[in-house]
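[1] coords below, sequence missing:
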């Protein structure tokens, strides 16, 4: 049975009904402010005819904003049983446009849930956000855009430039395959319960040219070695993967440190590493 949307209980009523309070063990901090949720949707661009996947919708504040958008379909991925009850209650109000999937997002290929064009828009659980992003970056142009909320420090790491405090492995891999931009910072008080730090929303737009799976793996290996001992000079940090040979072939000074290398230089090292080990 399709219910009229004006019969939809308020977000506060639904939270109280299911006693849905954020769990620290699940990395949950609920964003309930409808104005901020609407602003996040606006940052995701025109959603007309897009299929949108939301990871960790929790009580559904962002979900409701998505369902008010022109998105063709909204799919929520959730593991918290309390939230699932609330989200299933929301389904009859949007029977053709809203789907709930009970699954661990880390163990699920989200591209199998809907056709292109598809986007991910999510306030990610703090404890798995980075792992989720790395998985999605490997899928390249399977996604038209990712609009994601992280702890601000994580967002800074994703978007950092060389020779800055937060530049590291995550910066290199993310910016190698996508354009990454911090779009909005959100204070702790906007969440329930308030986290100890600011959060930030970023846009990740996959580049037209994407690396092969083999090249992506080579980049993972090079950046893991380079930043695993980031205070070491590259000749020492890359020693176990043939660093001297790689650096000489790339004409990169072996006394430099990882944080000084550009994305293009890491790309060069990854391609050489792949060629040498092919």
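    Arrived safely, thanks for sending. Please read these numbers as outputs of a predicted model, since none were measured by experiment.

[2] C-alpha from now on. contacts and neighbour counts both.
    OK.

[3] other SSEs contacting the helix or strand containing residue 66?
    Element membership of residue 66, judged by DSSP states H and E, is helix 61-67. Packed against helix 61-67 by the contact rule (3 or more Cα pairs under 8 Å, 6 or more residues apart in numbering; DSSP states H and E) you find helix 34-43, strand 73-78.

[4] now do the buried residues in the first one.
    Residues of helix 34-43 classed as buried under the neighbour-count rule (16 or more other Cα atoms under 10 Å) are 36-38, 40-41.

[5] would you turn those residues into CSV with distance to residue 138?
    Shown next, in CSV, are the buried residues of helix 34-43 (distance: Cα to Cα, whole Å):
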residue, distance to residue 138
36, 29
37, 27
38, 29
40, 24
41, 24
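
[6] quick check, nearest of those residues to residue 75?
    Proximity of the buried residues of helix 34-43 to residue 75 (Cα to Cα) peaks at residue 41, which lies at 14.7 Å.

[7] quick one, what contacts that closest one?
    Neighbouring residues of residue 41 by Cα atoms under 8 Å, 6 or more residues apart in numbering: 65-66, 69, 121.

[8] residue contacts, residue 52?
    In this structure, residue 52 makes contact with 71-75, 118-121, judged by Cα under 8 Å, 6+ apart.

[9] let's see that with 7 Å instead.
    71, 73-75, 118-121 (Cα atoms under 7 Å, 6 or more residues apart in numbering).

[10] ok, back up a step: and the helix holding residue 66, how far out from the chain middle?
    Helix 61-67 sits 18 Å away from the centroid of its parent chain (Cα atoms, centre = their mean, to the nearest Å).

[11] put this beside the first:
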């Protein structure tokens, strides 16, 4: 199913997976069950789609490249593929959730849209069981980074607030056509709830974004653009620390204390 004659397109960030050993490891990590409600983002030349359909009764797929539609329809719709001709960044994933089954999401994501797509998917976290993605290794290291690590930042805090993040294994450039110039890896994201929850998730994201706006500055300096001097003095968090020194739970507690100010200008 992989010899379509289709040339990978830079504008879609296409690097097609072709290494059977990597594909087998990825399918094993996903561990699909026949009745799973699963969607693949960017099926491309169906390298992952085909073995998934061997395990599933039905598979949804969201694809933007129109040139791939005839190939995917002719070869895989009879086997249970439901193709959605759409941009995953704009796709409403609730349209797939027609019963009580949680959604499972998989895909070899284009590097140029990986971060905004992750944030888009987190909007559906309450109905998602897990997500398995092929991503640039650098992005996965940011997702999984711990406090004090140079890769720890806004993406780390927000992703880990909503999900358990597990880096599974590396994927070399030669596993793709064309080979990317960077190393890739597989990550598993499983939505969860922490023991400390944000009273206002929108405010949490704003606090985290502002805190990491200038990494080398202290929290006090960064939060000046959000809070008054009086409000800063009321915070119990040590504001002499730099943003990468706070844990996810620290940021949740900080945002909850800021939310308690009941200041509409903060939102």
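    Nice, I can see it. Treat the numbers as computed from the prediction; the structure is a model and nothing was measured.

[12] any chance you could list what contacts the helix holding residue 66 of structure 1?
    Contacts for helix 61-67 of structure 1 (Cα under 7 Å, 6+ apart): 11, 31-32, 34, 37-38, 41, 57, 74.

[13] check the mean deviation of that helix from structure 2.
    Following the fit onto structure 2, the mean deviation recorded for helix 61-67 of structure 1 is 0.9 Å by mean Cα distance after the TM-score superposition for structure 1.

[14] what range in structure 2 does that helix sit on?
    Using TM-score structural alignment, helix 61-67 of structure 1 corresponds to residues 47-53 of structure 2.

[15] from residue 246 of structure 2, how far off is the most far-flung residue of structure 2 relative to its centre?
    In structure 2, residue 230 marks the outermost C-alpha relative to the chain mean, sitting 37.2 Å out by Cα atoms, centre = their mean. According to Cα to Cα, to the nearest Å, residue 230 of structure 2 and residue 246 of structure 2 sit 22 Å apart.

[16] what helix or strand is residue 142 of structure 2 located in?
    Using DSSP H and E, residue 142 of structure 2 sits in helix 137-144.

[17] buried set for that helix?
    For helix 137-144 of structure 2, the neighbour count (16+ other Cα under 10 Å) marks 137, 139-144 as buried.

[18] also stretch 203-216 of structure 1?
    Going by neighbour count (16+ other Cα under 10 Å), the buried part of stretch 203-216 of structure 1 is 203-206, 210-211, 215-216.

[19] with stretch 98-111 of structure 1 instead?
    Buried, per 16+ other Cα under 10 Å, within stretch 98-111 of structure 1: 98-101, 105, 110.

[20] check these and tell me the two furthest apart.
    Greatest spacing in the buried residues of stretch 98-111 of structure 1, by Cα to Cα: 98 and 105 (17.3 Å).

[21] ok, the residue nearest the centre of structure 2 - contacts?
    Taking Cα atoms, centre = their mean as the criterion, residue 118 is the residue nearest the geometric centre of structure 2, at 3.0 Å. With Cα under 7 Å, 6+ apart as the criterion, no residue contacts residue 118 of structure 2.

[22] cool, residue 140 of structure 1 as well?
    Listed by Cα under 7 Å, 6+ apart, the contact partners of residue 140 of structure 1 are 177, 206, 210.

[23] for the stretch 1-150 of structure 2, which segments count as strands?
    Per DSSP state E, counting those that start in this stretch, the stretch 1-150 of structure 2 carries strands over the ranges 16-17, 37-41, 59-63, 81-85, 103-108, 128-136.

[24] any chance of the ones you listed in JSON lines, plus distance to residue 156 of structure 2?
    Formatted as JSON lines, those follow (distance: least, Cα to Cα, whole Å):
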{"stretch": "strand 16-17", "distance to residue 156 of structure 2": "26"}
{"stretch": "strand 37-41", "distance to residue 156 of structure 2": "22"}
{"stretch": "strand 59-63", "distance to residue 156 of structure 2": "26"}
{"stretch": "strand 81-85", "distance to residue 156 of structure 2": "30"}
{"stretch": "strand 103-108", "distance to residue 156 of structure 2": "20"}
{"stretch": "strand 128-136", "distance to residue 156 of structure 2": "15"}
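
[25] just confirm residue 179 of structure 2 contacts residue 173, I think it does.
    Yes - counting by Cα atoms under 7 Å, residue 179 of structure 2 touches residue 173, with 4.8 Å between them.

[26] where's the residue nearest to the centre of structure 2 relative to residue 135 of structure 2, distance?
    11 Å.

[27] to which residue of structure 1 is residue 136 of structure 2 aligned?
    So residue 136 of structure 2 corresponds to residue 151, using TM-score structural alignment.

[28] what of residue 216 of structure 2?
    Using TM-score structural alignment, the partner of residue 216 of structure 2 in structure 1 is residue 231.

[29] what's the burial count for the aligned partner of residue 259 of structure 2 in structure 1?
    Counting by TM-score structural alignment, residue 259 of structure 2 lines up with residue 274 in structure 1. If you count neighbours by other Cα atoms under 10 Å, residue 274 of structure 1 ends up with 18.

[30] not counting its neighbours along the chain, what's nearest residue 274 of structure 1?
    For residue 274 of structure 1, ignoring the flanking residues on the chain, the nearest one in space by Cα to Cα, 6 or more residues apart in numbering is residue 218 at 5.8 Å.

[31] also residue 209 of structure 2?
    Nearest one to residue 209 of structure 2, counting by Cα to Cα, 6+ apart, is residue 154 at 6.0 Å.

[32] show me what contacts residue 102 of structure 1?
    77-79.

[33] same list (the residues you listed) but as a markdown table, adding neighbour count.
    Shown next, in a markdown table, are those (neighbours: other Cα atoms under 10 Å):
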| residue | neighbour count |
| --- | --- |
| 77 | 22 |
| 78 | 21 |
| 79 | 17 |
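
[34] and those, which is closest to residue 250 of structure 1?
    Nearest to residue 250 of structure 1 among the contacts of residue 102 of structure 1, counting by Cα to Cα, is residue 77 at 43.3 Å.

[35] quick one, what contacts that closest one?
    54-56, 100-103, 105.

[36] quick one, helices of the stretch 151-267 of structure 2?
    For the stretch 151-267 of structure 2, applying DSSP state H, counting those that start in this stretch gives helices covering 154-162, 201-211, 219-223, 229-234, 248-259.

[37] quick one, which of these is nearest to residue 111 of structure 2?
    Evaluated over those, closeness to residue 111 of structure 2 peaks at helix 154-162, with 14.8 Å, by Cα to Cα.
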